[in-house]
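Peer 1: sequence first, predicted model second:
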Amino acid sequence: MHEVLIGLLLFAALGLAALSGAVKAQRGIRAATHQSMTGYAAYIQYMQDKHDLNRFGIAQQLRRRLGGLAVFGISYHTIGLLGGAVVLYGPAILTGGPSVLGYGWPILALLGLSVSASLAELSSAVPTAGGCYHWSSALGGRKWGWRAGWLHIAGYTSLFTLTNIGCAIVIYSCLSNRLGYASSAVTMIVLLALITVSQAAVHYWGARAMRWLLSGGVWLHIAAVLVIAGGLMALSWPGLYSSEMLYSRLPAAESHGVSGLSGSLSWLIGLLWLQRLFIGQDGAGHGAEEASDPRVRVPWAIYLSSVYTSIVGFALLAFMTLSWMGRSAPAPGESGSLFVMMVQAAWSNSILVLLLIAACIWLSGLQAMGVLSRSIFAMARDHSLPLSRKLAYVEPGAHLPIYSLLASAGMSLLLGVMLYGFFSQEAIPFLAAAALISLHAAYAIPIALRLRAGERHALLQDRVWHLGSWSRPAAWLSLLWLICAGLAAALIWNRWAGAAVLGGFLLSQLADLKYGSRHLAAMQGMLRRTQEEIIGIERKFPQQ
């Protein structure tokens, strides 16, 4: 019984920390000189947002029309609760045992909440589409921005690809149930290509409907979670296992035939699998140039998306784990589809429920593509990438960085075809580890620079959303966790992913020798832009 009490205390600490952080942030907003104009007139708010952007020498080229729920939807979709659970739930539970969820999840959530709060503060200080790249550039200079930007692109390419593989797995399950398709890498690659191409098409031709997709997608995710939970309840009731099983120290890795791992090491690897659901929350920061009142709404989206995922994700996966405990376990090779198998069992292989889940994951991939494209666009705008002129081009009619979107789709599809075509199931742990390592490093850079700069830095003084006296302790905790978890993923979980990220990072530093001088010149030129020059650019992109 004491195991359950400890678990409940950890979860209570999570709830208290989330609520206390929100209260501190709201007090900071009230004490700030910033005044939101959303309650007065959209045009007044737009002019205020444009003025904040122009201070960085950046013209308003993207269409600014996203409200609070739509901005929240960016971060929530890029975290991807359902998409992540499809590929990570099985490996996490079968490797680390039920306690990796009972004890591990609240700990991960508390640390993830600290990271989210630190990133939220940075997004409030620098409300641009560059995210980690711009935050690091503003606090540490061009080279640190370059490093964070390349790591962020690598991380989101892996995250985007992994999400679409999860979507393909669910769609394949539908086809397998109805048409009897046998498993093959070719089928998965074709599905992956169709998914990626459809997302690129919606980004281009459905740009004006994007805010409705973002807002509606949030409600669709909520509906899917309720449907899954209802099915599991009908499947297990009244024979649900005792909640004590969720906190058991069952050596799941040994009992399911996974050899060569000690109990503690397998638990740590299971924990790292779950950590995938606590990255991607910075997605809203890349929508800052398209959001109304981004200095308030973007940080809230980053913070609250983590809170929602922490609470709802725990409830869903804990209930699924207790439902699964009394059923026969799948073979270790099928562990990645344990989530889908449980949903199929709960709903008697209903294709409608699987299609609902696939739609939610497809939306997560859609927003991961959008975030990746904005990251590429922001770096190309500063002439720091190959083909920068093309990648920085914004189509006047759609207000979209069309070539950055195409590059995002192409990189993800190429990575997915190469990995899944040649390595099949090994692609999933590689992509999950690569996303975690890259994004942890990308997040750690601006947080470390923020600690070095101190509270008196002009940009940090300009924050609207902040935790006050809790800011520095939260930043230190976040930095230590990001470093430790990133190193554990690279050295213990998947060394091939660690080597690949390190190799990519070294190549980016070599590329700096070629593009560094023009990158510096472009950044200096942007900061020297006059208001007349900025207005001249903005005339080509009327906001309608």
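Peer 2: Sure thing, it's come through.
Peer 1: alpha carbons only for contacts and neighbour counts from here, please
Peer 2: OK.
Peer 1: buried ones in the helix or strand hosting Leu355?
Peer 2: Using DSSP states H and E, Leu355 sits in helix 351-381. By neighbour count, and taking 16 or more other CA atoms under 10 Å as the criterion, the buried residues in helix 351-381 are 351, 353-381.
Peer 1: now do stretch 382-399
Peer 2: For stretch 382-399, the neighbour count (16+ other CA under 10 Å) marks 382-385, 388, 391-394, 396, 398-399 as buried.
Peer 1: now, the most widely separated pair of these?
Peer 2: Maximum pairwise distance among the buried residues of stretch 382-399 (CA to CA): 24.1 Å, between Ser384 and Ala398.
Peer 1: what sits against Ser337?
Peer 2: The neighbourhood of Ser337, defined by CA atoms under 8 Å, 6 or more residues apart in numbering, consists of 86-87, 90, 169.
Peer 1: and the comparison structure, right after this:
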Amino acid sequence: MTGTYEMETSKGDSNGPPSAELNIERLSIESISRRKDSQIERDNRELERLGKIPVLKRNFAFMSMVGFTCTVMNTWEGELLLFTQSFSNGGSAGSIYGYIIVWLGTLCVFASMGELASMAPTSGGQYHWVYMLAPKSSRKFMSYLIGWLTVIGWQAAVASLGFLSAQLIQGLAVMGNANYEPLAWQRTLLLWASIAFGVCVNTVISTALPKVEGLVLIVHVLGFFAILVPLVYLSPHNSTEEVFTVFLNEGGWQTQGLSFMLGMIGAVFNFLGADGAVHMSEEIQNAAVIVPRAMVFTVLLNGAMGFGMLIAVLFCIVDIDAALESPTGFPFMAIFEQGVRSERGAQTMASILVILMLCGTVSVLASASRMTWSFARDRGLPGWFYLSKVNPKTSIPILSIALTTVISFLLALINIGSSVAFNDIVSLTINGMYTSYLIGNSLLLWRRLTGGIGSYSRDNTGLTNVSHDQLSWGPVRIPEPLGTMVNAFGCAYLLVMVFFSFWPTAINPTAETMNMSVVMVGGTIILSLIYYAIWARKVYTGPVIEIS
């Protein structure tokens, strides 16, 4: 019998019984499918413990989410785009040491936020965490205010990335045609086109978004080496002393230390957005574990690549004055051309950044729309009844994507009147997001110092992490006392950076160089308070418990 069975199974022809290999392969596929379904069931139960009904499809895994967050942050790309600010206030040495501080501070911030994401992996993120951690007397209002700041911060981020993509395209055009003069209305049309590309990917091929993000991660890494290698190999190199010891104070500040602090704000912008994974939590398998890991891994990976690109550029600068005065508007384009001694080569290298910035628009639009949808689901926004709808066929919040698109298109019109005014809109990204990070992380520090957070238990079937009297850690937690140290350092870092984010880049600023972000943030807060007084206080009660 044994010999007969071996003979039959070894034939493997189309007329005979299926081979043992095929049976094993089928069983393996079925086993993987059952494990996947089991994981999704556990994720849905975890979400139900937070009082939410699962309505989105969990299509993302670890690598696709790393690709997602890496393209939201675009750290090494941002180091090239925002080179002027960090170099003018700090010089070569200030850029390097400021970057290291921002990298370490950001890592601590997102490590603590990873603990919060593990406790409550919902698309709401910061405003949900504030509600569950804050004192009962103030949790409703604090949660509402943080929800608005986070929504506005992400809306501004979409417009910001579209604006940078449009500027890059115009910069490339100037490289290829010195007679071309970039016009504001053309930049606005290019911004609209960039946002439209992100909308197309998020709606027409939304089911393929995880695969797209995995592919973008590959381009993100390969693009880094495609620029770094020819730049370092072909460029003449500055001395180590010039790179690591020379500080600048082009802003005219009273002290070099003050100039150094302001120079760090450029690096801060390049590390924004890892919490994009948080707002996609309800579309991620094993979100309580994957989201914290993806955020921390992204900060480590992007931070390393950003640092490598920064060092390479500082060593390869040939003529810094010519680079800063480049007609393209981007010094890095002139640095590329000086280094590789080829206009076409420099254009090719710069084109990689255009592609990656467009891909970043896809990810930022997805995060912004999920954040908007989540806050609308909890009745924090005008028109919440409609914005909280999810398309039953695609399981994506179409109306929230549409609102995000309309807001970005309207913000783009400001650029026609004044690019300076639009830059103030862009600054909302740092102010809004960092304020939400600061409040959430500070409340976590307060709770861990005063106690009240119970141990993690997967077997708990009741509501958890909905309010301050039902707190428990998630499956991912930093062991003590390291957790408290990381949390405290992250809060101190955020406090300093929020303070300096409202400063101009030069002393005695004019109307064109003044940082008006305090007006933008103040206007957002006033608008939210008016809506709260008129209507929201009647309907917003914090994260809505959808499951009794």
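Peer 2: Arrived safely. All figures in this text were calculated on a predicted structure; none of them were measured in a lab.
Peer 1: quick check: TM-score for this pair?
Peer 2: These two chains, once laid on top of each other, score a TM-score of 0.83 by TM-score structural alignment, normalised by the length of structure 1; 484 aligned residues with a CA RMSD of 2.4 Å.
Peer 1: hang on, the earlier thing: which other residues reach the helix or strand immediately after the helix holding Leu355 of structure 1 in the chain?
Peer 2: Per DSSP H and E, the first helix or strand lying C-terminal to helix 351-381 of structure 1 is helix 388-391. The contact list for helix 388-391 of structure 1 (CA under 8 Å, 6+ apart) reads 376-377, 380-383, 401-404, 407.
Peer 1: with stretch 99-110 of structure 2 instead?
Peer 2: Applying CA under 8 Å, 6+ apart, the set of residues contacting stretch 99-110 of structure 2 is 264, 267-268, 271, 274-275, 292, 295-296, 299-300, 303, 307, 437, 441, 486-487, 489-491, 493-494.
Peer 1: repeat that for stretch 388-395 of structure 2.
Peer 2: Under CA under 8 Å, 6+ apart, the answer for stretch 388-395 of structure 2 is 55-57, 206-207, 373-374, 376-377, 396-400.
Peer 1: now stretch 541-548 of structure 2
Peer 2: Stretch 541-548 of structure 2 is contacted by residues 48, 50-53, 128, 131, 139-140, 143-144, 377-378, 466 when judged by CA under 8 Å, 6+ apart.
Peer 1: and of the residues you listed, the nearest to Asn515 of structure 2?
Peer 2: Of all the contacts of stretch 541-548 of structure 2, the one sitting nearest Asn515 of structure 2 is Tyr144; the distance, using CA to CA, is 26.2 Å.
Peer 1: so what's the residue in structure 1 that that closest one lines up against closest to, chain neighbours aside?
Peer 2: For Tyr144 of structure 2, the equivalent position in structure 1 is taken to be Trp146, counting by TM-score structural alignment. Of all residues not flanking Trp146 of structure 1 in the chain, Tyr133 sits nearest, at 6.6 Å (CA to CA, 6 or more residues apart in numbering).
Peer 1: residue contacts, the residue mapped onto that neighbour from structure 2?
Peer 2: With TM-score structural alignment as the criterion, the equivalent of Tyr133 of structure 1 in structure 2 is Tyr127. With contact set as CA under 8 Å, 6+ apart, Tyr127 of structure 2 has these partners: 142-147, 436, 440.
Peer 1: in helices, which of those fall?
Peer 2: With helices taken from DSSP state H, the overlap with those comprises 142-147, 436, 440.
Peer 1: may I ask which of these has the most neighbours?
Peer 2: The residue in those with the most neighbours, by other CA atoms under 10 Å, is Gly147 (30 neighbours).
Peer 1: isn't that one up against Asp378?
Peer 2: No. Contact status for Gly147 of structure 2 versus Asp378: not in contact, 10.0 Å apart, counting by CA atoms under 8 Å.
Peer 1: any idea what Phe269 of structure 2 aligns with in structure 1?
Peer 2: That one, Phe269 of structure 2, aligns with Arg276 by TM-score structural alignment.
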